[in-house]
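**Q** test case, fold it:
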Amino acid sequence: MISARELDDCMNRSWRARSEVAVDGWLVRRSSGVTQRANSVLPVSAPADLAAAITRVEELYQDEGLPPCFQISPAARPAELDQVLADRGYELRGDTEVRVAAVEDVLRRLPPARGPVDVHDAPGPDWMGLWWAVDGRGGADARAVARDILGGGPALYALRRDAAGPAAVGRVSLVGRWAGVYCMAVRADARRRGHATEVLRALLVGAADRGARHTWLQVVADNAAARALYERVGFADFSRYHYRVHPAPRTSRG
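**A** The predicted structure follows:
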């Protein structure tokens, strides 16, 4: 169906960093510290000189005042990179499962639609406001960076309302015949009322209308409730990743 490396590429294309720099087979992504994926290295190919490549990465993040960070999946190269980084003091963070499914299968398992969901090809003010209120970190500058990241590739944005206003949102990226589910967020007082399920259905219907046949999502490994929900609607465990992060930002060079 798809390899771990191809899925890593799909995920990168779905969440583009503001700045991407190639370092001997690696992609160094920087976005002012907004979201870990957009501020981490995607280690696509093994560099000729591993130690020199790591040093260069550390310099690039140091220039931005950011902690050096690597995204480690089964496709990370070289294969020993995770251990090398651990030996250099990099800490493990964000253990995450990647689950995949056929769009048709998920739609068949989801309950019938119970009400309207607005779906657009850009995040409107209400969508952005709710997502940032639930998941955002930082002020107006960080929010502007996040909006740039969201706009880095084609996607659909779903918003469900209730009597109190925006209740739930979600995003699905469109990468060929694949669709990635992101940014699922529900207002605190509107949870456990089926809003997220309605948003997921609307997103996948929209993705299917645009040619998507398969879908993926990421779920934090220790989120048992979310894992159970996604398994129930057809998402199967396929891959996983974590981050290796230097424990403290480096000071800028003089």
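**Q** use CA for all of it now, contacts and neighbours both
**A** OK.
**Q** name the SS class of Ala113, please.
**A** At Ala113, secondary structure determined by DSSP: H, G, I helix; E, B strand; the rest coil is coil.
**Q** how near is it to Pro68?
**A** Here the criterion is C-alpha to C-alpha, to the nearest Å. By it, Ala113 lies 44 Å from Pro68.
**Q** do Val106 as well
**A** 37 Å.
**Q** settle it for me: which of these two has more neighbours?
**A** For Val106 versus Pro68, neighbours defined as other C-alpha atoms under 10 Å are more numerous around Pro68 (26 against 22).
**Q** ok, that one touching Ile54?
**A** No - the criterion here is C-alpha atoms under 8 Å, and Pro68 misses it with Ile54 at 9.1 Å.
**Q** please enumerate the shared neighbours of the two.
**A** Overlap of the contact sets of Pro68 and Ile54 (by C-alpha atoms under 8 Å, 6 or more residues apart in numbering) is empty.
**Q** burial check on the nearest residue to Ala17 once chain neighbours are set aside, number of neighbours?
**A** Closest residue in space to Ala17, ignoring its immediate chain neighbours: Ala38 at 4.6 Å, by C-alpha to C-alpha, 6 or more residues apart in numbering. Neighbour count of Ala38, defined by other C-alpha under 10 Å: 24.
**Q** so Ala38 sits against Trp15, correct?
**A** Yes - if you go by C-alpha under 8 Å, Ala38 and Trp15 touch, sitting 6.9 Å apart.
**Q** quickly list what's touching both of those two.
**A** Between them, Ala38 and Trp15 share the contacting residues Ile149, judged by C-alpha under 8 Å, 6+ apart.
**Q** residue contacts, Leu92?
**A** 86, 242-245 are the contacts of Leu92 under C-alpha under 8 Å, 6+ apart.
**Q** where exactly do the helices run in the stretch 51-200 of the chain?
**A** Here the stretch 51-200 of the chain has its helices, by DSSP state H, counting those that start in this stretch, at 81-87, 103-109, 125-135, 140-150, 195-209.
**Q** please give the structure of this sequence too, so both can be compared:
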Amino acid sequence: MNEKTDFYLAIDTVASNTWPAESSTSIDNWLLRASRGVTKRANSVLAIGEYPNDPYWLTKIEQSYQELGLPAIFHISDASPEGLDEFLQTKGYAIDTPCLMMTATSRQVSDNANRKMMQKKSSIQMEWAEAADTEWLDAFLMLEQFPEERRGFYSGLFERMPSPKGFLKLKLNDQIIALGTAIVEDEWAGFVNVVIHEGLRGQGLGYVLMHALTEWSLEHGATKQYLQVVTSNISAVTLYEKLGYQARYGYHYRIKYDLQPLVSS
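**A** I've put the predicted structure just below:
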């Protein structure tokens, strides 16, 4: 492996730790994640590093997800083995959700956000907690427009996230208008659940939110930070670039729905 591949492996691993699945099993280097089908990140094969030694790895992976009633999904990035993406395509796996892994130094993001923040920042209240309370979770489902049926998954996910972790609320007139979660592992901070009220986007709240998340991360020892963002989310990508983030590599999913159960002998 070369230095770039080592970096991709390290970041993919750290990022995976911030979104732990309800259950997971391993096939050598690869992690098979399952969480009732909610989010691709928590229901896919983290296919990084070398191919499994088992020559029947694809059959066994498909059987595993078929038994759970889930499609087979592979997380494909620059840390995945050469040729995997093309191989899965020949097996009927469709490409899905191209994303970017973006990184920055924490100090640069803090400085850039501080310069760009709204002048009326003082009218915004910030509240931090080590866990997602009922108010936080209620607001998260509302801001993301997720159905109530997902509450159980996200409640469990937030509990499984490793510490140190911080759950941020931005409030205006005692109403939650934005949320974010910061998780620190060694020198890296990862930000997830970054969401702003639909009617207040484009007004500079993103800078306030990112500044607060970054300052918390610096206090907890993170000198670098990363974000995973859907490539088509141009407004988010533009915001992060203005803060000093750079796209380091891309990743996407390969997904197959029509899995066939194995015929037992």
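**Q** could you report the TM-score for this superposition?
**A** The TM-score (TM-score structural alignment, normalised by the length of structure 1) is 0.92; 251 aligned residues with a C-alpha RMSD of 2.1 Å.
**Q** aligned against structure 2, show me the partner of the residue nearest to Ala17 of structure 1.
**A** Under the alignment (TM-score structural alignment), Ala38 of structure 1 maps onto Ala42 of structure 2.
**Q** specify the local secondary structure of that match.
**A** Following three-state DSSP, Ala42 of structure 2 is assigned to coil.
**Q** could the helices of the stretch 51-200 of structure 1 go into CSV alongside distance to Ala179 of structure 1?
**A** Shown next, in CSV, are the helices of the stretch 51-200 of structure 1 (distance: least, C-alpha to C-alpha, whole Å):
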stretch, distance to Ala179 of structure 1
helix 81-87, 28
helix 103-109, 8
helix 125-135, 19
helix 140-150, 14
helix 195-209, 7
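**Q** ok, Pro74 of structure 1 - contacts?
**A** 4-5, 239-241.
**Q** to which residue of structure 2 is it aligned?
**A** In structure 2, the residue paired with Pro74 of structure 1 according to TM-score structural alignment is Asp78.
**Q** rewinding a little: so who does the residue nearest to Ala17 of structure 1 touch?
**A** Listed by C-alpha under 8 Å, 6+ apart, the contact set of Ala38 of structure 1 reads 15-18, 29-31, 149.
**Q** tell me which of these persist in structure 2.
**A** Shared with structure 2 under both residues aligned by TM-score structural alignment, their matches' C-alpha atoms under 8 Å, the contacts from those are 15-18, 29-31.
**Q** highest neighbour count among the residues you listed?
**A** When neighbours are counted as other C-alpha under 10 Å, the busiest of those turns out to be Arg29, with 27 neighbours.
**Q** trace that residue over to structure 2, please.
**A** With TM-score structural alignment as the criterion, Arg29 of structure 1 matches Arg33.
**Q** and its match, that one's in a strand?
**A** Yes - according to three-state DSSP, Arg33 of structure 2 belongs to a strand.
**Q** thought it was touching Thr25?
**A** Yes - here Arg33 of structure 2 reaches Thr25: they are 6.8 Å apart, a contact under C-alpha under 8 Å.
**Q** identify each buried residue in whatever helix or strand Ala15 of structure 2 lives in, please.
**A** For Ala15 of structure 2, the element it lies in under DSSP states H and E is helix 3-17. For helix 3-17 of structure 2, a neighbour-count test (16 or more other C-alpha atoms under 10 Å) marks 8-9, 11-12, 14-15, 17 as buried.
**Q** ditto for stretch 213-226 of structure 2
**A** Applying a neighbour-count criterion of 16+ other C-alpha under 10 Å, one finds 213-214, 216-218, 220, 222-226 buried in stretch 213-226 of structure 2.
**Q** against structure 1, where does that stretch fall?
**A** Per TM-score structural alignment, the counterpart of stretch 213-226 of structure 2 in structure 1 is residues 203-216.
**Q** ends of that stretch, what's the gap?
**A** Its first and final residues considered, stretch 203-216 of structure 1 spans 12 Å by C-alpha to C-alpha.
**Q** residues making contact with it?
**A** The set of residues external to stretch 203-216 of structure 1 that reach it, using C-alpha under 8 Å, 6+ apart, is 98-104, 107, 119, 156-158, 170-172, 174-181, 235.
**Q** same check, this time on stretch 154-161 of structure 1
**A** Contact partners of stretch 154-161 of structure 1, identified using C-alpha under 8 Å, 6+ apart, comprise 14, 116-123, 127, 166-175, 195, 198-199, 202-203, 206-207.
**Q** now swap in stretch 9-23 of structure 1 and tell me
**A** Here stretch 9-23 of structure 1 makes contact (C-alpha under 8 Å, 6+ apart) with 27-31, 37-39, 47, 53, 56-57, 145, 148-150, 152-154, 173-175, 180.
**Q** are any of those residues buried, and which?
**A** 27-31, 37-39, 47, 53, 57, 145, 148-150, 152, 173-175, 180.
**Q** Gly176 of structure 1 maps to what in structure 2?
**A** So Gly176 of structure 1 corresponds to Asp186, using TM-score structural alignment.
**Q** repeat for Arg244 of structure 1
**A** Here Arg244 of structure 1 is matched to Arg254 in structure 2, going by TM-score structural alignment.
**Q** I'd guessed that match sits against Tyr93; true?
**A** Yes - between Arg254 of structure 2 and Tyr93 there is a contact under C-alpha under 8 Å: 5.3 Å.
**Q** okay, and the aligned residue in structure 2 for Ala228 of structure 1 sits in which element?
**A** Under the alignment by TM-score structural alignment, Ala228 of structure 1 pairs with Thr238 in structure 2. Element membership for Thr238 of structure 2 (DSSP H and E) is helix 234-242.
**Q** residue in structure 1 paired with Arg151 of structure 2?
**A** Under TM-score structural alignment, Arg151 of structure 2 pairs with Arg143 in structure 1.
**Q** residue contacts, its match?
**A** With C-alpha under 8 Å, 6+ apart, Arg143 of structure 1 has these contacts: 132, 136-137.
**Q** could you check how far Asp189 of structure 1 is from Asn39 of structure 1?
**A** Applying C-alpha to C-alpha to Asp189 of structure 1 and Asn39 of structure 1 gives a distance of 32 Å.
**Q** with Leu60 of structure 1 instead?
**A** Per C-alpha to C-alpha, Leu60 of structure 1 is found 11 Å from Asn39 of structure 1.
**Q** nearest residue to Arg160 of structure 2 other than its sequence neighbours?
**A** Counting by C-alpha to C-alpha, 6+ apart, Arg160 of structure 2 lies nearest to Pro20, which is 6.4 Å off, once chain neighbours are set aside.
**Q** translate the one you found into the numbering of structure 1.
**A** Per TM-score structural alignment, Pro20 of structure 2 is aligned with Arg16.
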